[in-house]
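*Asks:* Sequence first, predicted coordinates after that:
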Amino acid sequence: MTAKTAPVTRDLVPTPAGDARITLHPAAAPRAVLALGHGAGGGIEARDLAALAAGLPARGVSVALVEQPWRVAGRKVAPAPRTLDTGWTPVAERLAAPGLPLVVGGRSAGARVACRTGAATGAVGVVALAFPLHPPGKPERSRASELLGSGLPTLVVQGATDPFGRPAEFPELPASHELVALEYGNHGFEVPKRAPVGPEELLELIVSAVGDWVLRLL
């Protein structure tokens, strides 16, 4: 039997960088909370974030989609990493308060924020979707240290053609980290029209991989 879900709620959280916004997709009987931040070029409507919010509450994982203060304020350009961390940390601390295990994560820039701040916010793990290992075409500018230094069990979900870092480009990961390499998918987890896997199937793979991994942490 599929678990029931509760109504979606929205809440503003004051931070030193301005108000952030939580859109909570709660499980009826939650076993954990997964907080997900968006990337620098988009918001919580990203296809992978929306799919996780729709699919995981039925498995007992509440999903909190977090909009950074710059997005809430209507600005077009993301601020510096330090400001992103400042706008994220109070939100993660608020979500950790009820006592449920908290897993933090996000896509692209949101994944970097979660890796940098997760251990300090009391999270038990990190989910890194489309981790931007390096700027496109500049592998020498690696951000692997953020991923390797998360200090928490970390799941990376990476598309095969992601210009910010293909799965084969990632360094050897510690035993606490896991990399799910998708056979298809770019940085936005879009697939070519002629691919044998359709966009919905790819999203189902992402939801299954993240759900299974989060539940194994508990």
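*Replies:* Everything's here; your move.

*Asks:* For the rest of this, base every contact and every neighbour count on C-alpha atoms.
*Replies:* Will do.

*Asks:* which residue is nearest the centroid of this structure?
*Replies:* Centroid check for the chain by C-alpha atoms, centre = their mean gives residue 106 as the closest residue, at 1.9 Å.

*Asks:* So that residue, which state does it fall into?
*Replies:* Following DSSP: H, G, I helix; E, B strand; the rest coil, the label given to residue 106 is strand.

*Asks:* ok, now which ones touch it?
*Replies:* By C-alpha atoms under 8 Å, 6 or more residues apart in numbering, the contact list for residue 106 reads 35, 36, 37, 38, 39, 49, 112, 113, 114, 127, 128, 129.

*Asks:* Show me what the strand or helix carrying residue 48 is packed against.
*Replies:* Following DSSP states H and E, one finds residue 48 within helix 47-55. Here helix 47-55 touches strand 61-67, helix 199-217, going by 3 or more C-alpha pairs under 8 Å, 6 or more residues apart in numbering; DSSP states H and E.

*Asks:* second one coming, line it up with the first:
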Amino acid sequence: MSTTETGCRPEAAETVDTDAGPARISWFPATGTKETGSARLVLALGHGAGGGIEARDLQALAAALPAHGVTVALVEQPWRVAGKRLAPAPKTLDTGWRGLWPALAAAGAPVVAGGRSAGARVACRTAAELGAHAVLALSFPLHPPGKPEKSREDELLGAGVPTLVVQGGHDPFGRPAEFPPGEYEIAEVPYGDHGFAVPKKAGPGQDEAMGVLTAAVTGWLAALV
């Protein structure tokens, strides 16, 4: 296992066979639970269609949340484990996620399903079916860039469990103001694009942007239990 760009190293990696092929879970166990000996939550995070678990938001959460009693599981879909460059159809992504869910549930704590972009869509589509405790949607792709008429709001609104959307203020896949009313919460990372990168000329720096994201998620998770 290699150290990520943020210096965050998983304690263990687990390969899980699914009907879509082998998937992989990198585990970042909770460290703030010495009295109880177990995490209060497991946060499972899938990656997007154009990258892997090295994404800055996934790595920031894996580094920050274990100290708050949350085990983070970064999930690599079978297509990524196989070294393919293009993600398969959404139904295949859902198949992979369903197949690894028992391994996530076996950790012994309520599982919050989540992910960034395509991974957020997977979490929303399968949450109720799999019995997810809640959903964390990072950079939810509300619509393709420049095509607001092709909305995916039904996936978000249909999650059926408590949901937090964390969205960059300049995300071309949907700015926070574009999101429809519904039974979910939304937090904005000012100036952030779809990968939560902020321009150098913007007021907040990249570290501050990640601080906004991790604070929003930490507070929301604390309120779930």
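*Replies:* Nice, thanks for sending it over. In this text, all values refer to a predicted model and were calculated from it rather than measured experimentally.

*Asks:* Report the TM-score for the pair.
*Replies:* In this superposition the chains share a TM-score of 0.94, using TM-score structural alignment, normalised by the length of the first structure; 212 aligned residues with a C-alpha RMSD of 1.4 Å.

*Asks:* quick one: what's aligned to residue 161 of the second structure in the first structure?
*Replies:* Correspondence of residue 161 of the second structure to the first structure, assessed by TM-score structural alignment: residue 152.

*Asks:* I'd like the distance between the residue nearest to its match when sequence neighbours are not counted and residue 32 of the first structure.
*Replies:* Nearest residue to residue 152 of the first structure in three dimensions, chain neighbours excluded: residue 125, at 5.2 Å (C-alpha to C-alpha, 6 or more residues apart in numbering). The spacing between residue 125 of the first structure and residue 32 of the first structure, counted by C-alpha to C-alpha, to the nearest Å, is 11 Å.

*Asks:* Aligned to residue 133 of the second structure, what sits in the first structure?
*Replies:* Matched by TM-score structural alignment, residue 133 of the second structure corresponds to residue 124 in the first structure.

*Asks:* neighbours of that match, just the number please.
*Replies:* Counted with other C-alpha atoms under 10 Å, the neighbours of residue 124 of the first structure add up to 19.

*Asks:* is it true that it touches residue 99?
*Replies:* No: using C-alpha atoms under 8 Å, residue 124 of the first structure is not in contact with residue 99; the gap is 11.9 Å.

*Asks:* out of the contacts of residue 106 of the first structure, which is most surrounded?
*Replies:* Greatest neighbour count in the contacts of residue 106 of the first structure, by other C-alpha under 10 Å, goes to residue 114: 33 neighbours.

*Asks:* who's in contact with that one?
*Replies:* Shown in contact with residue 114 of the first structure (C-alpha under 8 Å, 6+ apart): 37, 104, 105, 106, 126, 127, 128.

*Asks:* Find the pair from the residues you listed with maximum spatial separation.
*Replies:* Using C-alpha to C-alpha, the contacts of residue 114 of the first structure reach their maximum pairwise distance at 37 and 126, which is 11.4 Å.

*Asks:* Can you pull the residues that touch both of those two?
*Replies:* Common neighbours of residue 37 of the first structure and residue 126, using C-alpha under 8 Å, 6+ apart, are 105, 114.

*Asks:* So residue 153 of the second structure is in contact with residue 181, correct?
*Replies:* No: Residue 153 of the second structure is beyond contact range of residue 181, at 9.9 Å (criterion: C-alpha under 8 Å).

*Asks:* what about the two, which has more around it?
*Replies:* residue 153 (17 against 10).

*Asks:* for the nearest residue to the more buried one once chain neighbours are set aside, what are its contacts?
*Replies:* Spatial nearest neighbour of residue 153 of the second structure, excluding adjacent residues (C-alpha to C-alpha, 6+ apart): residue 142 at 6.1 Å. By C-alpha under 8 Å, 6+ apart, the contact set of residue 142 of the second structure is 148, 151, 152, 153, 173, 174, 179.
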